[in-house]
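> Return atomic coordinates for the entry below.
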Amino acid sequence: MKKSLISLVIALSVCACSTSQPSGETGSDSAPAYQNNDLDMPTRVRDLVSRMTLNEKVGQMYNDAPAIERLGIPSYDYWNEALHGVARAGHATVFPQAIGMAAMWNRELLFDVASTISDEGRAKHHYFASHDARYRYTGLTYWSPNINIFRDPRWGRGQETYGEDPYLTGELAVQFIHGLQGDDEHYLKSAATAKHFAVHNGPEISRHSDNYVVSPKDLYETYLPAFEKAIVEGDVEAVMCAYNRVNGSPACGSEMLLKEILRGEYQFDGHVMSDCGAIADFFDTEAHNVVRSPAVAAAWAVTAGTDLNCGTGRRSVFANLVWAVQKGLLSEELIDQAVERLFMTRFKLGLFDAPDRVPYSKIPLDSVSSDAHLKLAQTATEQSLVLLKNDGILPLKTGVKVAVIGPNATNQDVLLGNYNGLPTQPVTPLQGIIKQVGADNVTYAPGSPIIADVYGHWQVLDRSVLFHEDTSGNLQPGLNADYYAVERLPVSDFTNLRGSANWAQTPSASRVETSMSFYFERSPVNDEVLGNFGAVWSGLLIPKTSGSYRFNTQGELYLDGERVTAAVPLQAGVQYEIRVQQLFINDLMENTAAMTDQFWALEWVNESRDLLAEALTAAQYADVIVVAAGISPRIEGEEMPVKLEGFNYGDRADIDLPDVQQQLIQALHKTGKPMVLVNFSGSAMALNWENENVDAIVQAFYPGEATGTALARILWGEANPSGRLPVTFYRNLEGFAPFDDYNMENRTYKYFDGEVLYPFGHGLSYSDFRYEALKAPSTLERGQDLTLTVTLSNLSDIAGEQVTQVYVQMPDAPVRVPNTELKGFTRSALNGGESQEVSINIPANELVYIDEKGKKQPYTGALKISIGDGQPGYAGQGKIQTSVVTIQ
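I've put the predicted structure just below:
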């Protein structure tokens, strides 16, 4: 509805819609208080909510809140994602996955990244809103960051976190939140959300039914500190509660978590939303099954403090709140409280004020994926790459001939991770290396699948194999593309709520498409932003090589009139009639547009190739082999339908490289060629054989759209590696408790007693950094900050950046405490031969231990201090300085 019409509706209806004089109303002839920009926001919010009926208020407690036109309230969907770039809303700058951004160990850079993300989010939101596109992923309430602790390397969603350490996670969370939310005195640039509160980090397969039992000590020592920082220091606007139960109570109904801790101890005043479908888990007989009806589940959640129900696509439980109020299960005042919290966020975002009052509304759309943003992404990627091992082969020499081998060499999935946007300039490892040294100096082979029939070297079908006949009957490259107007039909099949449509008899637009990969921001039928349409691509497929081909597409694929659903044999030079059709219709149940979160593509892979033989041939022509190996977000992630050897529905069952890749690497090793392994994964890998036999290893995580460029610069020394591990890389899972055991004993670097492959905080450089002359007080009064100063020198002639880390040990604590614990870090840039003093302050509130009741206690006694290149016991000679401070 146009703004002028909305104003007219408000003027005509505002008095009639209220059953009592609303707070803040100054008279029947004046504008309602909620429209008065000069009033404070709480007053405006209370006035607006007071004008709503109970049904209207309950409707505003869904993630896809409907419009209330008589009050001038547009529809709004709270669900949006910004984990490492604006996600699922079309093109955006894609930064390294969260675990990779943690590997930067750089507060300032992470703030800049988050600020850039919110710039792009603002620009995209205003663009979509100007076209009245109010679907999921178009709003300004971002459900990021994920600050759960990556306590177990098997967790598939650990890639979304900042690693295993509560201190590092909390410090980074604060910067990310500040970057997303902006620094305006009156308005939020966007609203950040800390998730998942709390005690949530796998297993994925059973998270809807699991009850995780934690001691008060583990709760406050491991699972809550990052949330406390996010709320108290970060002033995060929203919190998402988790699926699981905690000590018997569903997290979204836990009064201990939501009332006593979140609202009580942390004084949180924002809104709380459920994870999507979590309230339905209360009564689902295959989930928690702790109540019998949706109304009781809804009343429980709201009473405990959950304000927003995400999950209209999976039982919109809060739809039962009107009945729950009628039956006395909760009061309408609790509904008012929840709705006021939700509208406070929308008012802070400026969604009810004129754009010229909101400074962030002026961010232009062309800021999305701008040159400056892409340059920042490259910087972030370079700082996220962790050099795990280097026998001296790196940096590579100019003129070297390289064989780039491995299933992730051309795999765009590993650039992106999960919860990602669509990159505008993605650079794969192969592309980056070719650009660095020239195509004449590079040979390539995929070498193997990632695992089983999961491939990383899918190829988009294009003009080289796709043809159509012109009016003279001659073959021309590309397929005929016909785009049809469609008319949505009423739902008649209630087992398929997404809906169906009638197609127009003739296409509205036709053209030739020469590459079968698209992103449709606008309908090709009528140019409507995120509009509906049907598409048919037809012509001839003429393979160049015979083989058994597997296809990958979201559409319906037909060859010679037969539907293709499995691998098919194809002969080189033979013409096959090909037809692909796809209905792009927006999902009203999920409130999602058909084309916001992914590219549409038609890809294939020839499963008949002898990939290992091809790899050995490629290696013959090279001086050095770069292996792009690892796993993929296609097999590790959130509650995935993946059950393979070593993988369990998104989680890991072991942490080794898949066997087929181990065989590839060992076969390449036998060639005697020097080898660099680049491992892509969102989680720790047991690279034991590789550590013993490969010359250099780079841990890449999922590094963003600038991957290939940044990687090549690191390999050839144009950039100096400076990333550090935010998780421990273990040798195996021996001694680990069951995955669903949330006791922290023998987990993470803080409590693990075994031998590790690469410790938390590890990372190598091409520079030779040394530490000396630590200045620390011999004694410290309890309650005082601790300031440490050390001299850092770069003894090499190579400029680089160094992450200085501070760890403490508390041997005189009267309870079990961590073996060692990170309490400070900073980055320093030094030229070759340069020295500088590095000073790190540890606040007094970090010099505490957690007692058995979960309470913080000031530590007294001998405090062992280590400052330098990593953990005590792992950092080499000259790489660390130690001292003992007596706290009195």
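
> going forward, measure contacts between C-alpha atoms and count neighbours the same way
Noted.

> from what I can see L54 touches N320, true?
No: using CA atoms under 8 Å, L54 is not in contact with N320, being 11.7 Å away.

> can you give me the helices for the stretch 501-650 of the chain?
611-620 (DSSP state H, counting those that start in this stretch).

> Can you show me the strands along it?
Secondary structure of the stretch 501-650 of the chain (DSSP state E, counting those that start in this stretch): strands at 501-503, 509-513, 517-518, 533-541, 547-553, 556-559, 562-563, 568-570, 576-584, 600-606, 624-630, 643-644, 647-648.

> Return the distance of the third one from the chain's centre.
In terms of CA atoms, centre = their mean, to the nearest Å, the centre of strand 517-518 is set 23 Å apart from its chain centre.

> do the second one as well
The chain centroid and the centroid of strand 509-513 are separated by 36 Å under CA atoms, centre = their mean.

> Before we compare anything, build this one as well:
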Amino acid sequence: MNILSIKNLILILLIISPFLVKAQEVDFSFQNKELPIDVRAKILVSQMTLDEKISQMVHASAAIPRLKVADYNWWSEALHGVARNGKATIFPQGIGLGATFDPELIKEVASAISDEARAKYSISQAMGNHSKFAGLTFWSPTVNLYRDPRYGRGQESYSEDPFLMSKIGVAFVKGLQGDDPNYLKTAACAKHFVMHSGPEHGKLEFNVEVSKQDLNETYFPAFKALVEDAKVEGVMTAYNMVFGKPSCTSEFLVKETLRENWNFDGYVTSDCGAISGAAGKQGYAKTALDASALALTAGINLNCGGTYKNLKKALEKGLITEELINKRVIQLFKTRFRLGMFDKQEDVPFSKIGPEVIHSEKHIALSRVAAQKSIVLLKNKNNVLPLSPEIKIPYVTGPFANSNDMLMGSYYGVSTGMVTIVEGITDAVSLGTSLNYRSGALPFQLNPNPKNWAPNVAAESDVTICVVGTTADLEGEGVDAIASAHGGDKPNLKLPENQIKYIHQIIEKKKDKPLILVIASGGPVSLEGIEEHCDAILQIWYPGEQGGNAVADVLFGKVSPSGKLPITFPKNVDQLPSYDAYSMKGRTYKYMTKDPMFPFGYGLTYSKTEFSNLVLNSTKLKKKETLEVTVDVENVGNFDIEEVVQLYICPENVSGGIPLKSMKGFSRASLKKGEKKSVSFSINPEDLKVVNEEGERVWRKGNYKIVVGNASPGDLSVKLGASVPQTAIIQLK
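Purely as a prediction, here's the structure:
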């Protein structure tokens, strides 16, 4: 190169250098917390290259150092405690939280979880841990309807009833996200939108077709409530196909329903691997590239997986536009701005939550209370419970009497404070008590040793407490249920055969001594051939780290059981429709005509409740009128209790596919022995409407029975020990 060429090159560089500097300048005004979040997100995303934007659309989002964007993994779990991320308080599994019928308690539980999450996040950030499960975007709660008790992941859900599901779910989301007007404590995510409740083994392939009536009466309400009432920040689509399209590519679900009809202003993520599945087992899209374009067009902001790396090629082929990519990425950053990730930490109130909250004494105590309130007393023959702490020779046995796994359920954290049933009982009884323990049976296998002395101990004891059931090894997500031959689902509702055999051995040996059966499971267990031989039965679900203490508290009368069944317990699977049928006909207490083993809403206390003086504001209501209901509730027994008062509406003329009965209100009442209280309900006109066969909420004229009691309406509830309910007739005009 000659001197003239060098001079020319220098001259050119001098001319263009101001423009080069300008091109490298970054507009950091997106860090100004006084600007609206959508403006901040647009400013930030507008400065990203195409490759940078696409790198933000997978769950393991890359760092962009020049824009001071840190790498972030969106995948975290908090179903009943911070999960898969080290030490944290473990609360009862989702179905147990539903059994409390206590939204205020559930909000407190979720707030404790999010406190621990914030503290753990700050510590993780300080040590440079940006890994999966260490973030603030929690893919919880699960609000898929527990439509069939064979579903292994039903334990993650709160109920078979959309009304109860909505109330508990909204409370959980509000607890996770906090109540600060400017920042989210954590970001909750409602999953799996919308029909995803088995079969677990076929979830990557099957297609769900339901009526408009079932969709709007049963499957939509909880998700709609979380979006509109709780302002949930995230929604995860399901694996399965809906109306012939993979959920993650459904414009009907994401674009029309979530965004347009419900005005959702959060991010939508696919389930993990679901977008690639649309071109895989589902065979809906020709290639993964096509699946990416379809998901982006439908409204999926985030790909759990790596399929969205095809978006650049999809853009080049004209399947999508960069404007659409911008729109989806801006929504993701709105969530990160709401979490305070681009603000000074001193300006984010939740960043001040310190490590002292993690597994704190306060949270441990809260876990114990939640477990206490989740326990359902199904039977108490001759008031054998509560037991005296001074009992001389109690016998604790069963495969889960000394099990930590039984306490945790699925999607769990880890804790240093796990209390098994044996430990809880040991701490509850007198030091002079001759407590005996033997497991007696393995959880899921036949005992290889036929000489088993354990059943004989029952004859030598004052009472036998036998702890049986399942764990997430047997029922749960297919990839985790290592002991299941059915992808985590249950072929029937029976206990494992070796457990049934062991219970019958105890029955044979115990003579006239009482048998207390304690059942740990994520859903209904059939007790045919067993129930009649038991003096008392406790359903404890997967009760969390304080399960042992909570069970002991109930067994020995420190507290009265107050949980209610959030799902119907059938006698057996013969009472159920086909597992893969998503029609609600014959399902749940709302549509079931057969008498189950235990009805929805049922659960005994150690006292007796009487209902009286049911008063309505009117027996004839017009379209815009609210129904006001009051009833007196009295504890006429000898034990302080908490009672769950439940209000149901039953149409006298059942036609057009509407439910036989529907819960419209519930309230926990604390009642000391001899105390009477008045409980009130206010049912707004919208909740008095029914969903017709076209999926529309309509005011259906006619007579309806109002039933207020402590279990779902029916002769079986009263026969089993529930109180006689109060009833009245109203006419919708």
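
> returning to what we had before: let's have the strands of the stretch 501-650 of the first structure in JSON lines, adding distance to V325 of the first structure and mean neighbour count.
What follows is the strands of the stretch 501-650 of the first structure, written out as JSON lines (distance: least, CA to CA, whole Å; neighbours: other CA atoms under 10 Å):
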{"stretch": "strand 501-503", "distance to V325 of the first structure": "39", "mean neighbour count": "16"}
{"stretch": "strand 509-513", "distance to V325 of the first structure": "52", "mean neighbour count": "16"}
{"stretch": "strand 517-518", "distance to V325 of the first structure": "48", "mean neighbour count": "14"}
{"stretch": "strand 533-541", "distance to V325 of the first structure": "42", "mean neighbour count": "23"}
{"stretch": "strand 547-553", "distance to V325 of the first structure": "47", "mean neighbour count": "17"}
{"stretch": "strand 556-559", "distance to V325 of the first structure": "47", "mean neighbour count": "18"}
{"stretch": "strand 562-563", "distance to V325 of the first structure": "52", "mean neighbour count": "12"}
{"stretch": "strand 568-570", "distance to V325 of the first structure": "58", "mean neighbour count": "15"}
{"stretch": "strand 576-584", "distance to V325 of the first structure": "40", "mean neighbour count": "20"}
{"stretch": "strand 600-606", "distance to V325 of the first structure": "45", "mean neighbour count": "19"}
{"stretch": "strand 624-630", "distance to V325 of the first structure": "53", "mean neighbour count": "26"}
{"stretch": "strand 643-644", "distance to V325 of the first structure": "44", "mean neighbour count": "14"}
{"stretch": "strand 647-648", "distance to V325 of the first structure": "42", "mean neighbour count": "21"}
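
> Quick one, which of the ones you listed gets closest to T379 of the first structure.
Of all those, strand 624-630 sits nearest to T379 of the first structure, with 20.6 Å by CA to CA.

> M41 of the first structure corresponds to which position in the second structure?
Matched to the second structure by TM-score structural alignment, M41 of the first structure sits across from I37.

> can you list the strands of the stretch 501-650 of the first structure in CSV and add distance to L422 of the first structure?
CSV is the format used below for those (distance: least, CA to CA, whole Å):
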stretch, distance to L422 of the first structure
strand 501-503, 28
strand 509-513, 20
strand 517-518, 11
strand 533-541, 21
strand 547-553, 17
strand 556-559, 23
strand 562-563, 29
strand 568-570, 30
strand 576-584, 18
strand 600-606, 11
strand 624-630, 22
strand 643-644, 27
strand 647-648, 26
